[in-house]
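Asks: here is a sequence with its predicted model. Questions after.
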Amino acid sequence: MSKTVIIIGGGVVGLCTAYYLQKEGCNVTVIDKSTMDAGASYVNAGYLTPSHIIPMAAPGMISTGLRYMFNSSSPFYMKPRLDLDFLKWAWNFKKSSTHKKVAKAIPVIKEINVLSRELFMDIKKSGDLGIFHLERKGLLMLYQTNKMHDHEMEVAEKAKFLGLEVKELGQPELSKIEPDIAINAKGAIHYECDAHSTPSEFMARMKDYLITSGVKILKEQEVLDIDLNRGKQCQVKTTKATYFSDEVVLAAGSWSGNFGKKLKLNLSLQAGKGYRINVEEKTRIKMPAILMEAKMAVTPMKGYTRFAGTMEFTGINHEIRKERIEAIAKGAENYYEGLKISQDDKNAAQCGLRPVTPDGLPYIGKSKKYNNLTIATGHAMMGWSLGPITGKLVSELVCNNQMSMDISSFNPERKF
């Protein structure tokens, strides 16, 4: 007998979950309070990143945040505020930022990212979504200083040990791989294992496919209450109606913590705001890259080049800080000779909120308190990269299928 499932959240994780659940014959409804055309799933860098093996909660990150605390244009900004949830999260973040915990997380992050990259490729091969932009050119880590080179080489050696494809490029090799624009960098580490995409295109195609496949997508309906009836029938009340299901999946991104409170669950999350600038004029940039000193991403997408970056902890809001947009534009112009980002492009910048856990690992799993609730959130900067695998894992949990990987590290009720 097929299950009826309500997914709260229509971002990449929610839609990918709907994709795999409907493949299993489930009756699926996705509910989102937005118009589902903006936010973190639309403004991210579009990376599929097996190379990003270091969790955000790494040694030195808290001291970096403290150093940048009063500089609102810095790449990593924590606004000082007396908020109990934030203070608890920050304390757990500090406790998680040890060499021992990072070393334990690295192989898990690598495994889940590789699995997700292959699922992205499988979706493309299936033809379900038609033709959409997805390329595996790898990712350049561009550095201007020896300090950044040495830092990234440490990561590269770990990546090589785990079997990921990595090369070091000097200036001559860099000129060959990116021949049409001069780059102000000493060289690059090329993670050949990575890929990139155009998020807005993928999201639009996925929504069309899901609707055609019978998935109900309910936009502009804010969820007011969730009643899981002690593990029995679920009841989800929105601003427009009340819906019933066998199971609920919580994939509401940065808002998941608020739902957790309603259900008396301790989902420690903070919203990490990121920004993007799209440049539609030809930039001659062919390769996706991380500009290491500027701590920002560059992605050639379908129809434009995207410049994205920053991690800003200022609570749940969509306020655009102009100084942060300027920092991204200046960072990009400093690396690519002749590049000039117009004021119009900067004025059209958008932001999105990424849900960040204290240890940088996502929450994926069943709640012990409610056997009809599955949690899928907290992916931080890897949300786009991990969308398909998260959806696949959730479908396996809901349908009691064999799991694609061990998910104990992602336990939503883990201790920090």
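Replies: Yep, that arrived. If you're wondering where the values come from, they're calculated on a predicted model, not measured in any experiment.
Asks: switch to C-alpha atoms for all contacts and neighbour counts from now on
Replies: Fine.
Asks: now do the contacts for residue 286.
Replies: Residue 286 is in contact with 178, 300, counting by CA atoms under 8 Å, 6 or more residues apart in numbering.
Asks: helix, strand or coil for it?
Replies: Classification of residue 286 using DSSP: H, G, I helix; E, B strand; the rest coil returns coil.
Asks: alongside the first one, take a look at this:
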Amino acid sequence: MGKNILIIGGGIVGLCSAYYLQKEGHQVTVIDKSDITSGASFVNAGYLTPSHIIPMASPGMILKGLKMMFNSASPFYMKPRLDLDFIKWSWYFHKSSTKQKVEKAIPAIKDINIISRELFIAIKASGDLGDFQLERKGLLMVYKTDASYEHEMEIAKKVSFLGLEVNELNKDQLQRLEPNINIDAKGAVHYECDGHTTPTEFMPKMLNYLKSVGVIIKTNETVLDMEVANERITKIISDKTTYQPDSIVIAAGSWSGELSKKLNIKLSLQAGKGYRINVERPTGIRMPAILMEANMAVTPMQGFTRFAGTMEFTGINDVIRKERVLAIANGAKRFYPELEIKQEEIDNAKTGMRPVSPDGMPYIGKSKNYDNLVFATGHAMMGWSLGPATGKLVAEIVDERKTCMNTDLFSPDRKFG
């Protein structure tokens, strides 16, 4: 018999959770504080990235953050602030950034990415959403320096060892893959295992499908409080109504930590803000790429080319820092010298906040505090890539079935340090 499920959060993770829960026969309601037309699920690079096997919390990242702390235009910016949650998160991040913990995380990251990539393919094949962009051109890690090349080749060796497709390209081979625009770079590592999509196409189509099969979507609605009894959440109170679901899924992205506090759960989470510039005219770019020295992503999407990047830890806010947007435009110019991003395109930049756990791994699983609460958040820069796999895992966890992969490393109750 189907359950009454309430999902808090209407981003890619929340909607994919609704997709798989509905298919299992549950009555699903999704509530979101926004109108579900903006945020991280709409401004990301659209990558499906089995190649991204290294979690953000890796050796050297804290030192890099400290070096960049006082440069608000830097790719990795951590604003100094007296915030106890941020201070604790930073310490946990430091404790998680060890070679041993990264090596332990790699197989799990690879597995969930592969599962998610195949689920994207299955969603398209089902016809549920109609047609949408889903391409498998791979991802280029484009480099200018020997240091970047050597760094990426270390990762490429690990990716190849795991059985994923990867190739090394020299300057001429790279240019042959991109014949319509000049690239100023020494070469690239080509992860053929990766794919890409257009988030602003996928999200509305998923929303329309969910509505068509009876999923209730509530927008511009904020959760105010939660009531509990006998280790269960019994009531969710919003600014518009009250819910009494059988199970609750917290998939509220960067707001998940604040929601958890209402349940006296300390979910360590920080908002990592990213930015994007859309160029809605021909650029000649046909291959998704990460421009390594600029720390930014480039994606040819449906009708436009997206330039995205930066990781900014300044708390939850929607402030657009112009210097960070300009850094993306300048980074694109360094690698594509013939490309001119116009001022109007820079002025139309958007931002979104990614939920980042201290070890860079998502929180997917039941809470030990309440037997009807499931977390699905904390995906950092892999939220888009891992949306379908997370949704499938959530459905399996709610139904208390064997999950399609081991989720121990994703436990919301895990300890850091």
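Replies: Great, that's in hand. Just so it is clear, the model here is predicted, and its values are computed rather than measured.
Asks: surely residue 46 of the second structure meets residue 196?
Replies: Yes. At 5.4 Å, residue 46 of the second structure counts as touching residue 196 under the criterion of CA atoms under 8 Å.
Asks: okay, and the common contacts of these two?
Replies: Residues touching both residue 46 of the second structure and residue 196 (CA under 8 Å, 6+ apart): residue 299.
Asks: so for the two, which sits in the more crowded spot?
Replies: residue 46 (28 against 25; other CA atoms under 10 Å).
Asks: how near is the more buried one to residue 200 of the second structure?
Replies: The gap separating residue 46 of the second structure from residue 200 of the second structure is 9 Å, by CA to CA, to the nearest Å.
Asks: go on, residue 154 of the second structure?
Replies: Using CA to CA, residue 154 of the second structure is found at 34 Å from residue 200 of the second structure.
Asks: who's more crowded, the two?
Replies: More crowded of residue 154 of the second structure and residue 200, by other CA under 10 Å: residue 200, with 17 against 10.
Asks: just give the nearest non-adjacent residue to that one, would you?
Replies: Nearest non-adjacent residue to residue 200 of the second structure, counting by CA to CA, 6 or more residues apart in numbering: residue 42, 5.5 Å away.
Asks: now swap in residue 306 of the first structure and tell me
Replies: Residue 306 of the first structure sits nearest to residue 278 (CA to CA, 6+ apart), 4.6 Å away.
Asks: which residues does the one you found contact?
Replies: With CA under 8 Å, 6+ apart, residue 278 of the first structure has these contacts: 304-307, 345, 348-349.
Asks: and it, that one's in a strand?
Replies: Yes. Assessed by three-state DSSP, residue 278 of the first structure belongs to a strand.
Asks: quick one: residue 266 of the first structure and residue 260 touch, right?
Replies: Yes. Applying CA under 8 Å as the test, residue 266 of the first structure and residue 260 come out as touching, 6.3 Å apart.
Asks: mutual contacts of those two, please.
Replies: With CA under 8 Å, 6+ apart as the test, residue 266 of the first structure and residue 260 reach no residue in common.
Asks: just to revisit the earlier point, helix, strand, or coil at the residue nearest to residue 200 of the second structure?
Replies: Quick answer, by three-state DSSP: residue 42 of the second structure is helix.
Asks: count the neighbours of it for me.
Replies: By the criterion of other CA under 10 Å, residue 42 of the second structure has 24 neighbours.
Asks: distance of residue 266 of the second structure relative to residue 259 of the second structure?
Replies: Residue 266 of the second structure sits 10 Å away from residue 259 of the second structure, going by CA to CA.
Asks: residues of stretch 116-130 of the second structure that come out buried?
Replies: Neighbour counts over stretch 116-130 of the second structure (16 or more other CA atoms under 10 Å) mark 116-117, 119-120, 123-124, 129 as buried.
Asks: typed the wrong thing, it's stretch 217-234 of the first structure
Replies: For stretch 217-234 of the first structure, by 16+ other CA under 10 Å, it's 217-218, 221-223, 226-228, 234.
Asks: end-to-end on it?
Replies: End-to-end span of stretch 217-234 of the first structure (CA to CA): 18 Å.
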